[in-house]
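1. this is a predicted model, with the sequence first.
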Amino acid sequence: MSQPAFLDAIRDSYDTVAADYVKLIKGPETLDPVSRAMIDGFAELLRAGDRGPVADLGCGPGWFTDRLAATGLDAFGVDLSPGMVDQARQAYPHLRFEVGSMTALDLPDGTLGGVLAFFSTHHTPPSHLPVVYAEFHRVLAPGGLLLLGGHTGNDEHHSPQQAYGGHPVSYESHLVPADRIAQLLTAAGFTVTARLEQVTDTGRTHAILLARRAATG
C-alpha cells in the first residue's frame, strides 16, 4: 500500500535541504533554558525509572538523540528522510539511526521507555495526528513517557516554497492549538502530566507536553 503523499513531500524536502539544515540550524545548546530543562527533566525521569530504550522520532541530524545518550540513556533516532539519517550517522557514528515513519513505526509493541518527538510533527496534517499519537502509545511500555514539542497556532497552514539555503521544498506546516494536542494525546491513551507554552521573540508560539502511558493496559 502506498504511503500518504504528505510523507513523500516531507522526505523529499528534507533530503534536499539536509546538508544546509545542519549548517544553518543550531542544536540543543541554543534552546532557551526552560525548553532545555524540559528535555533534561525528561531524561532524568527516564533514568530514574530505568524504563528502557528511548526513541528520538523525527530525529533529523541526531542532535537530541546525542543529548539523550550523553545522559546515559539507551537512545536511538528515527527519521523519514534518508538524507537526515545520513547526516546523523556521520555526526554520531556510535549511535543508531534508522529510516522510518512515525505513522507506521518498525518497532514492537510496548518496548520503549520513552519517546521524544521534538518539533517533528508539525508537517503532519491534523487529520493524521491521531495515527501518529497512537503509534507513540503503541511502542511505549506501560508507564512509558512521551515528550512532545512543537510549533503551535490557531489552525494555521503554511506552504513554503523554499527553505534552508533557498532549496525548493514541498512540505506543509500545520499549526494547531496546544489544547487540541493535549486532547488528542488524551484520546490516544496518554495522561498529560506537564505542559509548557511559550511565545518567542519573533511572536511564534510553541508548546512542550510531557505525557505518560498508563502503567497498565
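-> Good, I have the coordinates. Residues are numbered from 1 along each chain as shown.
2. switch to C-alpha atoms for all contacts and neighbour counts from now on
-> Fine.
3. how about the strands in the chain?
-> Assigned strands in the chain, in chain order: 54-57, 75-79, 96-99, 112-118, 140-152, 156-158, 162-163, 167-168, 173-175, 190-199, 205-213 (criterion: DSSP state E).
4. tell me, how many residues neighbour V169?
-> 21 (other C-alpha atoms under 10 Å).
5. does it touch Q161 like I think?
-> Yes: with contact defined as C-alpha atoms under 8 Å, V169 counts as touching Q161 (5.4 Å).
6. circling back: rebuild the strands of the chain as JSON lines, extending it with distance to V17.
-> Shown next, in JSON lines, are the strands of the chain (distance: least, C-alpha to C-alpha, whole Å):
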{"stretch": "strand 54-57", "distance to V17": "19"}
{"stretch": "strand 75-79", "distance to V17": "14"}
{"stretch": "strand 96-99", "distance to V17": "16"}
{"stretch": "strand 112-118", "distance to V17": "19"}
{"stretch": "strand 140-152", "distance to V17": "20"}
{"stretch": "strand 156-158", "distance to V17": "18"}
{"stretch": "strand 162-163", "distance to V17": "7"}
{"stretch": "strand 167-168", "distance to V17": "6"}
{"stretch": "strand 173-175", "distance to V17": "16"}
{"stretch": "strand 190-199", "distance to V17": "27"}
{"stretch": "strand 205-213", "distance to V17": "23"}
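7. this is the other structure I want to compare:
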Amino acid sequence: MTDPSAATDFIRAASTSYDAIAPAYTARHPDSLAGHPLELALLAAFAEQVRANSTAPVGDLGSGPGHVTARLYELKVPVFGVDVSPRMVALAREAHPHLRFHVGTMTGLDLPDGTLGGITALYSVIHVPTEQLTAVFSEFHRVLVPGGQVLLSFQTAPAEELMHLTERFGEEISLHYWFRSAEAVADHLREAGFRIQARVVREPAGDEKYPRGFLLAHRPR
C-alpha cells in the first residue's frame, strides 16, 4: 500500500525549493517563451482551440513568474495562474497586477468539475513523480469542460531519467526532475481519458541539454 504522505512529499519539496529561488529564477527567466517561435505558435494554436470550444477560463498550472499567463491573456482567453510556491505567486502578482494568481497544486485543484476551458502546464509536470502522473492528469480531466484543451511542455529523454538538485542560484533546495519521452507522457494522458492531438519534439537550442517535448490533447466530448 502506498504511503499517503509520499504522494505529497514532492509538492512540499517543490514549494519550499521554488520559494527559495523565486527572485533569482524570475530575474533569470522573466519570459522563457521569448525567442522560441515554435512554443509561441503552439500556445497560439492552443488558445485558438480554447476560444472555439468554450468561454470557460484557462488555468496556467505551474505559472511561476506569470509570463505564460500574460501571453494567454494577450491571446484573448480568460486565464489565471496557479503555482505551488507562494513567493512565485507574489512575484507574478507584482509583475502582472491585472491578472489573477493563486497558490495551489495540480494534484488537487480547488475547482468544481468541468469549469476550465483549457490547461497549460509548461515545464511543471517535470516535478511530478511518474507514479503520480496519471492521477494529476485525471485531475486535469475532472476540471475541464468537454472538449477542453491541454498543452504540456517538458524536457525529454529516450528513457526515464531522474535528476535531483540540492543547490540552485546559490540557494539550498531539494528538487527532483523527471525527464521522460513524449510518448511516455502521452500514455499517461490517454490513461487519464485524453485524446492526443499533436506531439512535437524539438532539439536543444542554445545552452539547453535536453530536447523539448510538447503535447496538445483534449478531453473528449
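-> Noted; the coordinates are in hand. Model, not experiment: these values are computed from the prediction.
8. single out the most deeply packed of the strands of the first structure.
-> Most buried of the strands of the first structure by mean neighbour count (mean count of other C-alpha atoms under 10 Å) is strand 54-57; its value is a mean of 26.
9. surely V115 of the first structure is in contact with A55?
-> Yes: here V115 of the first structure reaches A55: they are 5.0 Å apart, a contact under C-alpha under 8 Å.
10. longest helix in the second structure, by residue count?
-> The residue-count maximum for a helix in the second structure (DSSP state H) belongs to helix 6-28.
11. using neighbour counts, pick out the buried residues of that one.
-> Residues 10-11, 13-23, 25-26 are the ones in helix 6-28 of the second structure that count as buried (16 or more other C-alpha atoms under 10 Å).
12. of those, just say which sits nearest to R142 of the second structure.
-> Taking C-alpha to C-alpha as the measure, R142 of the second structure lies nearest I11 of those, at 19.9 Å.
13. centroid-nearest residue for the second structure?
-> Nearest to the geometric centre of the second structure sits A121, at 1.9 Å (C-alpha atoms, centre = their mean).
14. and that one, what's its match in the first structure?
-> Matched to the first structure by TM-score structural alignment, A121 of the second structure sits across from A117.
15. show me the contacts for its match.
-> D56, L57, G58, C59, L146, L147, L148, G149 (C-alpha atoms under 8 Å, 6 or more residues apart in numbering).
16. burial count for the counterpart of the fourth one in the second structure?
-> If you follow C59 of the first structure across to the second structure using TM-score structural alignment, you land on S63. Other residues near S63 of the second structure come to 28 when the count uses other C-alpha under 10 Å.
17. again, but for A104 of the first structure
-> For A104 of the first structure, the neighbour count with other C-alpha under 10 Å is 13.
18. show me what it aligns to in the second structure.
-> Mapped onto the second structure by TM-score structural alignment, A104 of the first structure lines up with G108.
19. quick one: contacts for the closest residue to its match other than its chain neighbours?
-> Counting by C-alpha to C-alpha, 6 or more residues apart in numbering, E139 is the residue found nearest to G108 of the second structure once chain neighbours are left out, at 6.8 Å. By C-alpha under 8 Å, 6+ apart, the residues touching E139 of the second structure are M106, T107, G108, L109.
20. check the offset of stretch 155-167 of the second structure from the chain's centre.
-> Relative to the centre of its chain, stretch 155-167 of the second structure is centred 16 Å away, using C-alpha atoms, centre = their mean, to the nearest Å.
21. endpoints of that stretch, how far apart?
-> One end of stretch 155-167 of the second structure to the other measures 19 Å (C-alpha to C-alpha, to the nearest Å).
22. likewise stretch 48-60 of the first structure?
-> End-to-end span of stretch 48-60 of the first structure (C-alpha to C-alpha): 27 Å.
23. check stretch 154-163 of the first structure too.
-> Start-to-end span of stretch 154-163 of the first structure (C-alpha to C-alpha) is 23 Å.
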